[in-house]
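Asker: Could you work out the structure for the sequence below:
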Amino acid sequence: MNRPTDIQLYVTPPQQCSYLPDREAVSIFVEPGTADNPIYSHLIRHGFRRSGEHIYRPACPGCQACISVRIPVARFTPSRRDRRCRKRNQDLVGHWLKGHYAPEYFELYQRYLAARHPGGGMDKTSPTQFRQFLLSRWSQTLFLELRLDEQLMAVACTDLVDDGLSAVYTFFEPGAESRGLGNYAILQQIDLARRLHLDWVYLGYWIENSPKMAYKRRFRPLQGYQGDRWRELPDEP
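Answerer: Model (predicted):
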């Protein structure tokens, strides 16, 4: 097993930022082929994230807009919005399964990307790209299926790390947007973390000026990794 002291990091060349188009993005990556779940469990506590088998963290010169955020499970109290979300989705049945590829998942994933990211390149995907993005040989990945009777409504890809769960990606039926299935999936991840006696649900990166990431700030309390330490983020008004 690789130890955290053995980690080799590499820096990517600058490229256009996909979240803030007027800026350039630089990331640091763990050396390919050396990652495992203990290493990831160590690095996620230092603001890193997984995409497929690659572990990375933004390292953009002069920009700290990407903030890794996490929910302290023991202190989380559902808001009125959260309670309404649970009530809207009480007719769904959820099952936690080992992460894997299935044609049914991919069909829903295609519909979701076509509706949410039309013409941006993400909507042109393949089963191979699905596997490369959501799965890896070393991660302990779970899929939460949410079904209405037999219909698959949403899938939440979630990693199990030493001290918590990491929400990797959620995709859902585009016609059911009013249900708030993305938020509901996070509530289910918090519930599972409680049952497993885990401390955190990691939500990945939050950018204040990105409307697509605004939902993450609705979960309170919320911590952000800033200045090489986790700090409580102030509640939004």
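Asker: make it CA atoms for all contacts and neighbour counts henceforth
Answerer: Fine.
Asker: Scan the chain for its longest strand.
Answerer: Across the chain, the longest stretch assigned as strand under DSSP state E is strand 151-161.
Asker: And that one, what's buried?
Answerer: 152-161 (16 or more other Cα atoms under 10 Å).
Asker: The residues you listed into TSV, with extra columns for distance to residue 138?
Answerer: As requested, the buried residues of strand 151-161 are exported to TSV (distance: Cα to Cα, whole Å):
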residue	distance to residue 138
152	27
153	27
154	24
155	20
156	18
157	15
158	14
159	11
160	11
161	11
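Asker: picking up where we left off before, which helices and strands sit right next to the longest strand of the chain?
Answerer: helix 37-44, helix 103-116, strand 141-148, strand 164-172, helix 181-195 (3 or more Cα pairs under 8 Å, 6 or more residues apart in numbering; DSSP states H and E).
Asker: Using neighbour counts, pick out the buried residues of the helix or strand just after the first one.
Answerer: If I follow you right, that is helix 37-44. As assigned by DSSP states H and E, the chain's next helix or strand after helix 37-44 is strand 49-51. For strand 49-51, a neighbour-count test (16+ other Cα under 10 Å) marks 49-50 as buried.
Asker: Here is a second sequence; please produce its structure as well for comparison:
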Amino acid sequence: MSSLQTLIFYATPEHDCSYLEGKQATTMFVDPKANIDTALYSKLSVLGFRRSGNHYYRPHCNACNACIPVRLPVNEFKPSRNQKRNIKKNLGLEITTTPPDFYQKHYDLYEKYIIARHADGDMYPPSEEQYRSFLVESNPNTFFVEFKYKGELIGVSVVDELTDGLSSVYTYFDPDIAERSLGVYSILWQIEECKRRSLSHLYLGYWIKNCRKMEYKTLYKPLEYLINNNWLREEPTKTI
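Answerer: Next up, the predicted model:
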């Protein structure tokens, strides 16, 4: 079994940053041959690593530390007025969990979402192969959360269970019903699911101060930021 002490890491060559225009990025990956169990995955998450398919990674850029891992201590979270309204708005949804697998209805919704919301991103154009490698190839403790309205699938969240929390991997939803703000609701649901499972944190990935797409994460408080290998509650004033 692999451990933090025995892991081998690889860094990619510099490439265009997906989040900050004009910036170059480097990504550090865990050796894909390593055997990553839940305990080791949890330790990697505490160190700021994320999972994409079977790959575990974190930014490793020269002269830039804009990508900051963030997590939420769920037992201290108190929803804002807008978040309470969101919960009330979505009370009628049917929510179920399912094991990770390829479901055609999931992929059809994912394809629609990417085309509508991320046509300028790395995941466009969507394909079944890309979808499988990104979301279907998973960790043993991954589960899919289905959000349905009147029997119709309108959203899916991909979530990993860690020893100390849940890791929010990805959420996609029907762009035609944006008024439900399912991206917000999925996080609120995951916060409550952490509590139901007696887990302390929800890991939300990376926050980037100057990236509009990442701003929403600061709406969940108290947010913890990983700075110099310490989880701190004060938002960093300088990140690049």
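Asker: Now the TM-score, please.
Answerer: The TM-score (TM-score structural alignment, normalised by the length of structure 1) is 0.95; 235 aligned residues with a Cα RMSD of 1.5 Å.
Asker: Please produce JSON lines containing the helices and strands packed on strand 151-161 of structure 1, extended by distance to residue 86 of structure 1 and mean neighbour count.
Answerer: Shown next, in JSON lines, are these (distance: least, Cα to Cα, whole Å; neighbours: other Cα atoms under 10 Å):
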{"stretch": "helix 37-44", "distance to residue 86 of structure 1": "28", "mean neighbour count": "20"}
{"stretch": "helix 103-116", "distance to residue 86 of structure 1": "22", "mean neighbour count": "16"}
{"stretch": "strand 141-148", "distance to residue 86 of structure 1": "13", "mean neighbour count": "20"}
{"stretch": "strand 164-172", "distance to residue 86 of structure 1": "16", "mean neighbour count": "23"}
{"stretch": "helix 181-195", "distance to residue 86 of structure 1": "7", "mean neighbour count": "20"}
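Asker: could the ones you listed go into a markdown table alongside distance to residue 54 of structure 1?
Answerer: Below are those laid out as a markdown table (distance: least, Cα to Cα, whole Å):
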| stretch | distance to residue 54 of structure 1 |
| --- | --- |
| helix 37-44 | 10 |
| helix 103-116 | 21 |
| strand 141-148 | 14 |
| strand 164-172 | 13 |
| helix 181-195 | 23 |
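Asker: Compare the ones you listed and give me the one nearest residue 229 of structure 1.
Answerer: Ranking these by proximity to residue 229 of structure 1 (Cα to Cα) places helix 37-44 first, at 12.0 Å.
Asker: just checking, what packs against that closest one?
Answerer: So helix 37-44 of structure 1, by 3+ Cα pairs under 8 Å, 6+ apart, packs with strand 151-161.
Asker: contacting residues around the strand it packs on?
Answerer: Contacts to strand 151-161 of structure 1, defined as Cα atoms under 8 Å, 6 or more residues apart in numbering, come from residues 37-38, 40-41, 99, 104-105, 108, 134, 139-147, 165-173, 176, 181, 185, 189.
Asker: ok, now with 6 Å
Answerer: Residues outside strand 151-161 of structure 1 that contact it (Cα atoms under 6 Å, 6 or more residues apart in numbering): 41, 140-147, 165-173.
Asker: got it, and stretch 88-98 of structure 1?
Answerer: 142-148.
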